[in-house]
Each structure stands twice: as C-alpha cells, then as structure tokens.
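no sequence on this one, just coordinates:
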C-alpha cells in the first residue's frame, strides 16, 4: 500500500486525497453510457482540439454551468495555467488546470456542489472536475485528470467533511487526450506559484482560443 500526499487548495487548485495504488485502475477516456444525454463541446487550444462530453443529464448543475461559460464566450482567450504531477501509478499522472481564474469580467456566481455519489460521474482518466475551495464555491476553473483519481470522489464514510463531499466531476475528454498529455508535459516556471504550488505553473500557459458546442462550426 502506498499512500500519497493530501493537497488542500483554493479555487486555483484541487485536492488529491490519499489514494491506494492498488485501488486505482487505469482506464481509457470514457464515453457516457448511451442511456444518458451529453452535450459535446470542443476546446480549441494552441496545441490542438479537445472534445468533451458534458454530462448534462447526470450532473446537470455543473455541466450546464460549464456550458454557460462556453455559450457566453467566457472561456475564449483563457488558458491552461497549471499542471500537477503525481510520481506513482501509470505515467503521466496528475492533472492540468485551466479556466477563468479570478477574472471578474468572466466568472459567474458559484454553483451548488454535485457529489459523485449522486451523479455517478466519477474521476476517471479524462474526467473534468471543478476547482473550488469549500463545496458550493466552484465558478469557472476546472481540471482534467490524466489517470483515474478515485480519491477525489465523494466518500460518505470519511470522517473529514471535505472528503465526504469530494469534487464534482461533470464530463470526460472523448478525443484529444494526447493534447492533455502534451499540456501536462509543458515546462513549468520554478518561480511561479505560491507555497507548495510553487513550480506547478506553466512557464507558457496554453491558450484556449475558443470553446464551442461541437455542432457549432469553428470561426
């Protein structure tokens, strides 16, 4: 059994709970089961396109919040600005993070928290998950998992209220995991970031040039 670090963060960061390697299977990017409705979104980045299936039926609050950011152009011109590496399990492992950061002209009001135990949308490889501080504070920042991260799912049996709630997963990358891995491999700046996040910020953030519904043609 190998237990990994617990990282506590604000809107700028996510938390990775202690996870057992033996309990962490590796999966391919997933598609929502056919019986559930999804809305497909394309993130056009400076390294290539990501196609995302938003779980608008199973995680309607979180997925529709993200879709509003897409439809209103609030993600256009934002960046993937951070990568976190985990040195255990299948490599590369960890997450990338992007979104509106603290831009007051982009962020919308925080949304209610949707537990994975309620939605069934889990933190698997390729999952999108909302960044937040306390549950119910998520706005327009999100992360993408490079490998399965079950420790981020809600755990009602945990003595810690944070882990009882977990993080809100709301969709999956269905095409473009090579782009996710390329972003994760980008160099970081050793002087950027604060506290234990120092060194996790990308030296040259990767731009999200446009976010659009998949049925909307590119400009």
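Received, thanks. Everything numeric in this text was worked out from a predicted model, so none of it was measured.

okay, CA-based contacts and neighbour counts for the rest of this
Will do.

Which strand or helix spans the one residue sitting closest to the centre of the chain?
The central residue of the chain, meaning the one whose C-alpha is nearest the mean C-alpha position (CA atoms, centre = their mean), is residue 143 at 2.1 Å. When secondary structure is defined using DSSP states H and E, the element that contains residue 143 is strand 141-145.

List the buried residues in whichever helix or strand comes after that strand.
Elements were assigned by DSSP H and E; along the chain past strand 141-145, the next helix or strand is helix 161-165. Using 16 or more other CA atoms under 10 Å as the test for burial, helix 161-165 gives 162-165.

Residue for residue, what is the longest strand this structure has?
Ranked by number of residues, the top strand in the chain under DSSP state E is strand 201-213.

alright, now check it against this:
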C-alpha cells in the first residue's frame, strides 16, 4: 500500500466500531549516570566549573587531571576566541591552555574519538586541541553553541575528518564567564595562518585549577 492509499484509508479506520486495546507502554530504564570528576577553572574573569568524563573518556580526562594535579595550568591563558559568522552569536569556541610551553607540556596522548566515547561537541563541551591524532597535550577548547562538525566522522571521504576531536567534559557552571572571555577584544595583527584574527589582545589568565567534591545531596 502506497503512503497515499494509507492516508486515504484513515477515515475508514476511524469509522470502525471495533474496540482496539492500546498496548501497554514498556517500562523505561532509568538513564545511566556515568562517572565524572568536577574541576573548577579559576580565571581572572571568574570561575568555570566543569565535569570531566572520567568513565567515557578515561585517557583524555586522566591527562587533563594530571595537568590539574601537577599545577601545570596555573598561570596559563585563555588566548583564542574563534567567532563563527553563521548562527546567532556568540558562536564558536574559546581555547585555553599551555600553548606548547616545554616546561608544562607532557607527552601526547592516545586519541579517543567521539564515535567510541559517545560524547559530542555540544554547547559547553571541552575538547582537546591537537595536530595529528595522538598529539593532544595541554591545550583545550570550550564549545560555544553546538559544534558537532568537530565530532568523528569515520565514513568521511576526507581522511582528515574521520577522527574528529576528543570531547572529555562539559561546563556545568560559568558559561557566562566563557562568553565574557570569548567576547574580549581581538588583536587583528596577532597570529599566523588560520589563527590570525582569532587571538585575544589581552589573554585571560588561568589563576588555578582544582578538583572539587560534588555535593551528592543536591
């Protein structure tokens, strides 16, 4: 039966006098909760609280926590604000971290693609900056609006798009601070290549990062 025929048959179905029992809805399983670790990013413009996906992205989250625990982020900067020209502003990402400082960076880590972790570059997601897969160290970005084009695309024709970037956490408080930093003045002359026009004139300092306990009663 074509979809047109099915549509025309609807009035006949409604006229039928046969009592049809509505099938009982199957019980829904409770949504699974994954293990996370909470971290506060203290900047000179305010605090950003994030939950790191230690269960779903264990390698990437553990790497970030090592930087936190060894105080490798203290004194680093939020330095890049990428503004996308489509969609309602603000739209883009904010990038922060070690900027390849040899005194701070550790060895690169194995890449955890989003098609394996089940995570996505939605609004407030934290994602590792990298060159080739396996080179992520101590630089990360915070998504402003959904940027799911950065997710893994295993079937993409372009091999460079297949791995995507590694999401490892989400902002749970302080997106207003993220937006404020992202809106800071850009220096049009700073940077080279794709970074030109995306670097903050006065990068915002990360004063400290620290783990915090989550109040289970809330």
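Yep, it's here. Keep in mind that what you see is a predicted model, and the values were worked out from it rather than measured.

Could you quantify their similarity as a TM-score?
After superposition, the two chains reach a TM-score of 0.82 (TM-score structural alignment, normalised by the length of the second structure), with 184 aligned residues with a CA RMSD of 1.2 Å.

quick one on the thing from earlier: which residues of the second structure does the longest strand of the first structure align to?
Residues 199-211 of the second structure are where strand 201-213 of the first structure aligns, with TM-score structural alignment as the criterion.

how far does that stretch sit from the chain's center?
For stretch 199-211 of the second structure, the separation from the chain centroid amounts to 18 Å (computed by CA atoms, centre = their mean, to the nearest Å).

That stretch vs the first structure - mean distance after superposition?
After superposition onto the first structure, stretch 199-211 of the second structure lies on average 0.4 Å away from the residues it aligns with, using mean CA distance after the TM-score superposition for the first structure.

Contacts only, for the residue nearest to the centre of the first structure.
Applying CA atoms under 8 Å, 6 or more residues apart in numbering, we find residue 143 of the first structure in contact with 14, 95-98, 128-131.

hey, where'd the strands end up in the second structure?
With DSSP E as the criterion, the second structure has strands spanning 37-43, 46-52, 77-83, 92-97, 125-128, 139-144, 167-173, 199-212.

what packs against the third one?
In terms of contact count using 3 or more CA pairs under 8 Å, 6 or more residues apart in numbering; DSSP states H and E, strand 77-83 of the second structure is assigned the packing partners strand 92-97, helix 175-182, strand 199-212.

according to the alignment, that strand goes to what range in the first structure?
Mapping strand 77-83 of the second structure onto the first structure (TM-score structural alignment) gives residues 79-85.

Pull out the buried positions in that stretch.
In terms of neighbour count (16+ other CA under 10 Å), stretch 79-85 of the first structure has its buried residues at 79-84.

ok now it, how far from the chain's centre?
With CA atoms, centre = their mean as the basis, the mean position of stretch 79-85 of the first structure lies at 10 Å from the chain mean.

Ok, stretch 108-115 of the first structure next?
14 Å.

Where in the second structure does it fall?
Under TM-score structural alignment, the alignment places stretch 108-115 of the first structure onto residues 106-113 of the second structure.

Distance to residue 192 of the first structure added to the buried residues of helix 161-165 of the first structure, as a markdown table?
Formatted as a markdown table, the entries for the buried residues of helix 161-165 of the first structure read as follows, by distance: CA to CA, whole Å:
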| residue | distance to residue 192 of the first structure |
| --- | --- |
| 162 | 27 |
| 163 | 28 |
| 164 | 32 |
| 165 | 30 |
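
From those, pick the one nearest residue 62 of the first structure.
Each of the buried residues of helix 161-165 of the first structure was checked against residue 62 of the first structure using CA to CA; the closest is residue 165, at 14.5 Å.

To which residue of the second structure is that closest one aligned?
Across the alignment, which pairs residues by TM-score structural alignment, residue 165 of the first structure is matched by residue 163 of the second structure.

about what we covered before: nearest to residue 33 of the first structure, out of the buried residues of helix 161-165 of the first structure: which one, please.
When the buried residues of helix 161-165 of the first structure are compared for distance to residue 33 of the first structure (CA to CA), residue 165 wins out at 23.9 Å.

how big's the offset between the helix ranked longest in the first structure and the second structure?
Using DSSP state H, we find that the single longest helix of the first structure is helix 60-71. After superposition onto the second structure, helix 60-71 of the first structure sits on average 0.4 Å from its aligned residues (mean CA distance after the TM-score superposition for the first structure).

so what does the longest strand of the first structure touch, helix or strand wise?
strand 39-45, helix 60-71, strand 78-85.

So which elements touch the longest one?
By that I understand helix 60-71 of the first structure. strand 169-175, strand 201-213.

How about residues contacting it?
The contact list for helix 60-71 of the first structure (CA under 8 Å, 6+ apart) reads 54-56, 75-76, 111-114, 130, 140, 168, 170-171, 211-213.

Now with 6 Å, please.
54-56, 170, 211-212 (CA atoms under 6 Å, 6 or more residues apart in numbering).

do the same with stretch 85-96 of the second structure
Residues outside stretch 85-96 of the second structure that contact it (CA under 6 Å, 6+ apart) are 77-84, 139-145, 182.

Could you pull out the buried residues of it?
Under the neighbour-count criterion of 16+ other CA under 10 Å, stretch 85-96 of the second structure has 90-96 buried.
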